[in-house]
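In: below: sequence and its predicted model.
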Amino acid sequence: MTTDPDLVQAFAPAGALRASINLGNPILAHRLANGSAGGVSVDLATALAARLGVPLELVVVDTAGRSVDIVAAEAADVGFFAIDPKRGARIAFTAPYVLIEGCYLVREDSPVTDNTDVDRAGTRVVVGKGSAYDLYLTRELQQAEIVRAPTSPTVVKTFLKGQYDVAAGVRQQLESDIHGVPGLRLLGQRFMVIRQAMGIPTSRGEKAASFLARFVEDMKKSGAVAHALQTHGVQGATVAPLA
């Protein structure tokens, strides 16, 4: 536990560590039966609060974009995000603690058989609004049209209802959403690696950012991240290499 009052003040100016937890990424966070949140993100937030010696307060949201906005506005002190340069203007990121694959989903009879087939005029790609893969594909796709579903968990529903061409998302989320639904297939290759990191408002300063970066490396090195993935039954995500 740290005894540095400057660090405690930087992370918990309100007296408790307010951690933004995004339920829109069910790989890392989910709603428990009692209504509270659980998952890898919550485990890491709990460990960080213990290291700071302060209580933990969860600020639970449904989308990545909302989580970024809350932390950037300092309505929460720390969050769990996919690293993206656009977000980096307001959030100081650690190195990633988990790597997740972003993949494409199409209908069985779709002429799209390869990632290179997606970026063509007339192709409509459904993404979760404000997600890491929304930001990435907005930069990368030059000809295809992006259609934004309200949240990542609603991507497949939007894709099916609107008769769109491609759905993009986290592989595990897509696989879960299409379980038992015939006539759909994932493309074989990932289109990106989503690097999940922790982050704080840039206004909290370099000392706090460095402390958080060391904390994430400690969690990876000690096996805490791997243990959390195993405990919560997360398949497909891997612990990121040490920075």
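Out: Received it, and whenever you're ready, just let me know what you need. Treat the numbers as computed from the prediction; the structure is a model and nothing was measured.

In: alpha carbons only for contacts and neighbour counts from here, please
Out: OK.

In: strands of this protein, residue ranges please.
Out: 17-22, 30-31, 37-38, 56-61, 78-82, 91-93, 98-107, 124-128, 145-149, 166-170, 184-186, 192-201, 238-239 (DSSP state E).

In: could I get those strands as CSV with mean neighbour count and distance to Val118?
Out: CSV is the format used below for the strands of the chain (neighbours: other Cα atoms under 10 Å; distance: least, Cα to Cα, whole Å):
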stretch, mean neighbour count, distance to Val118
strand 17-22, 28, 28
strand 30-31, 18, 31
strand 37-38, 18, 35
strand 56-61, 18, 31
strand 78-82, 28, 23
strand 91-93, 26, 30
strand 98-107, 22, 9
strand 124-128, 27, 8
strand 145-149, 19, 10
strand 166-170, 26, 8
strand 184-186, 18, 13
strand 192-201, 22, 14
strand 238-239, 17, 26
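
In: can you redo those as JSON lines with distance to Ser210?
Out: What follows is the strands of the chain, written out as JSON lines (distance: least, Cα to Cα, whole Å):
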{"stretch": "strand 17-22", "distance to Ser210": "17"}
{"stretch": "strand 30-31", "distance to Ser210": "28"}
{"stretch": "strand 37-38", "distance to Ser210": "26"}
{"stretch": "strand 56-61", "distance to Ser210": "20"}
{"stretch": "strand 78-82", "distance to Ser210": "13"}
{"stretch": "strand 91-93", "distance to Ser210": "9"}
{"stretch": "strand 98-107", "distance to Ser210": "19"}
{"stretch": "strand 124-128", "distance to Ser210": "31"}
{"stretch": "strand 145-149", "distance to Ser210": "35"}
{"stretch": "strand 166-170", "distance to Ser210": "29"}
{"stretch": "strand 184-186", "distance to Ser210": "39"}
{"stretch": "strand 192-201", "distance to Ser210": "11"}
{"stretch": "strand 238-239", "distance to Ser210": "20"}
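
In: try this one next to it:
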Amino acid sequence: MRLAQRIAIAIALAAAAVPAAADSSRLDAIVAASVIRVGTTGDYKPYTFLDKAGDRSGFDVEMARALGEALGVQVAFVPTTWPNLAHDLQSGAFDIAMGGVSITPERQAIGVFSDPYLRDGKTPIARCADRSKYQTLSDIDRPGVRVIVNPGGTNERFDRARLHQAEIVVQPDNASIFDTLAAGGADVMITDASETRLQQTLHPGTLCAIHPETPFEVAQKAYWMPPDPALEAAVDRWLRKMKDTGALEALETKWLP
């Protein structure tokens, strides 16, 4: 099925999942509509990405399908972007955001997070020949160093807060950002350690993750929802079951190198 068809189906299903009434929960609305709308960017390997045929894959794509099965509902993937993620959550475009979303105070102020499922953190990745040059933030934050970043997410927020002399190069197409880095279009990227490990395997001998075991700062990934105690509790129960049965570990082994 082509991407345009999939998006059309997602929008149609989303229209069915109307916001919960004042006397019921969002979880009630999800069950009544028999669909949970999952907001995901589709540009963030290994969590969520689209192949050339428009098929959606990744760790959190499989987790979303497992959540839908646990709730006994269909899953409608709703396309979003990192710059629009918070707006889309607040406007009710989807019921839950899944796709490598990090817990931040800004996000906690407008929504609730599930229990964390992964410990992660910001660390550099560069061409292997240059990895010794970019070990510390001081190494990176120098005039003439080009730091590439995708807009609107925690990567850009980290760079803007920590880098004052390096050139920040914003590339909207997150899906091709590592190809740009490998080709010399930038010198380094600072992103989640899990992503640097994967991209190192996808660009063997060209890109190298730099100390992913000791990131510059630690963060946790979780699932982000509009405030609704019933939905939050249901997601946490499902997540605990995924951990207890070993299903979460199996998906981590498959997707997170």
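Out: Alright, I've got the coordinates. Because the structure is predicted, anything quoted here is derived from the model rather than measured.

In: can you calculate the TM-score here?
Out: Here the superposed chains carry a TM-score of 0.75, computed using TM-score structural alignment, normalised by the length of the first structure; 225 aligned residues with a Cα RMSD of 3.1 Å.

In: follow-up on the earlier one: which one of the strands of the first structure lies nearest to Arg139 of the first structure?
Out: Across those, Arg139 of the first structure has its closest neighbour in strand 145-149 (10.8 Å, Cα to Cα).

In: how much does that closest one stray from the second structure?
Out: Taken over the aligned residues, the distance from strand 145-149 of the first structure to the second structure averages 2.2 Å (mean Cα distance after the TM-score superposition for the first structure).

In: list the contacts of that strand.
Out: 121-129, 134, 138, 155, 158 (Cα atoms under 8 Å, 6 or more residues apart in numbering).

In: mind running it again at 6 Å?
Out: Under the criterion Cα atoms under 6 Å, 6 or more residues apart in numbering, residues 124-129, 155 lie in contact with strand 145-149 of the first structure.

In: before we move on, back to that, out of the strands of the first structure, flag the one nearest Leu212 of the first structure.
Out: strand 192-201 (7.7 Å).

In: which pair in the contacts of strand 145-149 of the first structure spans the largest distance?
Out: Once Cα to Cα is applied, these give Arg124 and Lys129 as the farthest pair, at 14.4 Å.

In: contacting residues around Cys186 of the second structure?
Out: Rather than Cys, residue 186 of the second structure is Ala. Counted by Cα under 6 Å, 6+ apart, Ala186 of the second structure has contacts 146, 148.

In: ok, back up a step: quick check, nearest of the contacts of strand 145-149 of the first structure to Leu23 of the first structure?
Out: Using Cα to Cα, the contacts of strand 145-149 of the first structure come closest to Leu23 of the first structure at Gly128, 12.8 Å.

In: once you drop chain neighbours, what's closest to the closest one?
Out: With Cα to Cα, 6 or more residues apart in numbering as the criterion, Gly128 of the first structure has its nearest non-adjacent residue at 4.1 Å, and that residue is Ser152.

In: counterpart of the one you found over in the second structure?
Out: By TM-score structural alignment, Ser152 of the first structure lines up with Asn174 in the second structure.

In: same check on Glu217 of the first structure?
Out: Using TM-score structural alignment, Glu217 of the first structure lines up with Arg240 in the second structure.

In: how many residues are close by its match?
Out: Counted with other Cα atoms under 10 Å, residues neighbouring Arg240 of the second structure total 14.

In: check Ala161 of the second structure too.
Out: 8.
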